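# Structural data only, the sequence is not supplied:
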């Protein structure tokens, strides 16, 4: 988690994401690419050097002016944060096109290993009617881990890392990320959480948790089996009750957990949980 991408639209949430990403980079010795995407066709006449492509129209001139204004805003943001974490290298980048496509292109070109993105916290009711957010789509589509951030974290501390899973063999794919996190935050306690919808499922869930820990020689962990009517609401509820500092989940074409087969559970938790959520793609 050293080559970090932070997409920004200059919203408060993206500011929170940049702030947290800087602190992660400080911990890991990493560096950051700060990305802003301008929703414009690639034929608009804009070039990244700030000039106008030959044969461009007045629309192209307008786009160059927009690019210059955007660069000023990004440099102001970088200067603000440089006063707090001057040792973290930050490079700005402006792209055109759709946000999701531009972000994924930068991930591929720059070999990004973590996206940190700001998003609004959705309630269980409003999320039913909310459009699919950029954060949710990146959780689903990104080949690298995605960390969603909703709230300010000017002094981010990590006392508790919650890995929410059903601890099937697929859960093994998150171990590398868990080891990176516990190495970067050795003061944090690792909680292995399985949310069940029936009390009768608890013994089997506990057995899976201990088997997972034994497979990977995890000794410093806490086991947690939490009962809730739905897994998608149970994970954010548990995180809120325990004041979790970070939730970690697997994601793939469906859920990354065996509890829910029709929707991507990680996407839902990523925008519902108040705590930052790190999703690791299988």
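Sure thing, it's come through. Treat the numbers as computed from the prediction; the structure is a model and nothing was measured.

# hey, let's count contacts and neighbours off CA atoms from now on
Will do.

# tell me the helices in the stretch 101-250 of the chain, going along the chain?
134-141, 175-184, 202-215, 231-242 (DSSP state H, counting those that start in this stretch).

# Distance to residue 158 added to the ones you listed, as a markdown table?
Below are the helices of the stretch 101-250 of the chain laid out as a markdown table (distance: least, CA to CA, whole Å):
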| stretch | distance to residue 158 |
| --- | --- |
| helix 134-141 | 22 |
| helix 175-184 | 9 |
| helix 202-215 | 21 |
| helix 231-242 | 13 |
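
# Is it possible to get a markdown table of those helices that adds distance to residue 74 and mean neighbour count?
A markdown table is the format used below for those (distance: least, CA to CA, whole Å; neighbours: other CA atoms under 10 Å):
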| stretch | distance to residue 74 | mean neighbour count |
| --- | --- | --- |
| helix 134-141 | 20 | 20 |
| helix 175-184 | 28 | 15 |
| helix 202-215 | 44 | 16 |
| helix 231-242 | 33 | 19 |
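
# second one coming, line it up with the first:
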């Protein structure tokens, strides 16, 4: 892995994401790009130094943002991890999704409030936009006082051919960060299948897209996210991975709302990958 993007608003939630990103970077020898987007009242990049003086509060806030970024980069490099910072000025019209094409970024790690607070997070709509539109794996983490570890990751899948290439990418990503993916199929009343039918789906899917030996679990629940949450909690998982689709009209593929619900109600990191991948973005890691 070359580079991990960590957007920050300097909140405890963003700092938790940075700490998790450091853990991953140490395992993968990746560089961390720590990015802060500051909203300015005018187009700041076009102002002269004299014109900047007309906005003393903004100048002071920008200075403080540079200090906070530098502090976090220094703490990161002190752990032997390559890190750079990026401070961008915005008039509010740009979205974080614009920056996902920056050179060599292969993963995004973001923070979350957790239960009920996710939509009101300072990163807020940007986080939702990234989850729905990013072609890159997005790891959303909660603030926690537990030691970070990623050994057992539950990879929820529906064994549909449409998700095959994304399954390969996210499976490789899970293994790259040092974890073992265990596959989970949630059997719901709306799309009920017998266990033998599910295993037949799994066998055909893995014969085409699997590169390793995966444990396959079947769990019955009223809703997909409820099944994922219960299974992850009951089995002591360290994280959950899920493949989503940007469109809601494609049946039997997990919608972005499932991922958002997992982030809100599950006290574990959630790794998401959108199935709508450009052809040049689906190569194996």
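All right, it came through fine. What you are looking at is a predicted structure, and each value in this text was computed from that prediction instead of being measured.

# closest one to residue 166 of the first structure among the helices of the stretch 101-250 of the first structure?
Between residue 166 of the first structure and the helices of the stretch 101-250 of the first structure, the tightest spacing by CA to CA is seen for helix 202-215, at 7.2 Å.

# longest helix anywhere in the first structure?
Longest among the helix segments of the first structure by residue count, using DSSP state H, is helix 58-82.

# Relative to the whole chain's centre, how far out is that one?
Here helix 58-82 of the first structure is found 25 Å from its chain centre; the criterion is CA atoms, centre = their mean, to the nearest Å.

# do the same with stretch 221-241 of the first structure
With CA atoms, centre = their mean, you get 20 Å for stretch 221-241 of the first structure.

# In the second structure, what stretch matches that stretch?
Alignment of stretch 221-241 of the first structure against the second structure: residues 214-234, by TM-score structural alignment.

# what residues does that stretch touch?
Here stretch 214-234 of the second structure makes contact (CA atoms under 8 Å, 6 or more residues apart in numbering) with 154, 156, 181-189, 195, 202, 239-240, 258-259, 261-262, 265-266.

# Can I get the buried part of those residues as one ChimeraX selection?
Here is the ChimeraX command that selects the buried residues among the contacts of stretch 214-234 of the second structure (16 or more other CA atoms under 10 Å):
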select :154,156,181,182,183,184,185,186,187,188,202,239,240,258,259,261,262,266
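
# Tell me which residues touch the aligned partner of residue 142 of the first structure in the second structure, please.
Under the alignment (TM-score structural alignment), residue 142 of the first structure pairs with residue 134 in the second structure. The neighbours of residue 134 of the second structure, taking CA under 8 Å, 6+ apart as the test, are 97, 100, 273, 274.

# Near the counterpart of residue 155 of the second structure in the first structure, how many other residues are there?
Counting by TM-score structural alignment, residue 155 of the second structure corresponds to residue 163 in the first structure. Counted with other CA atoms under 10 Å, the neighbours of residue 163 of the first structure add up to 25.

# which one is residue 163 of the first structure nearest to, not counting chain neighbours?
Leaving out its chain neighbours, the residue that sits closest to residue 163 of the first structure by CA to CA, 6 or more residues apart in numbering is residue 248, at 4.7 Å.
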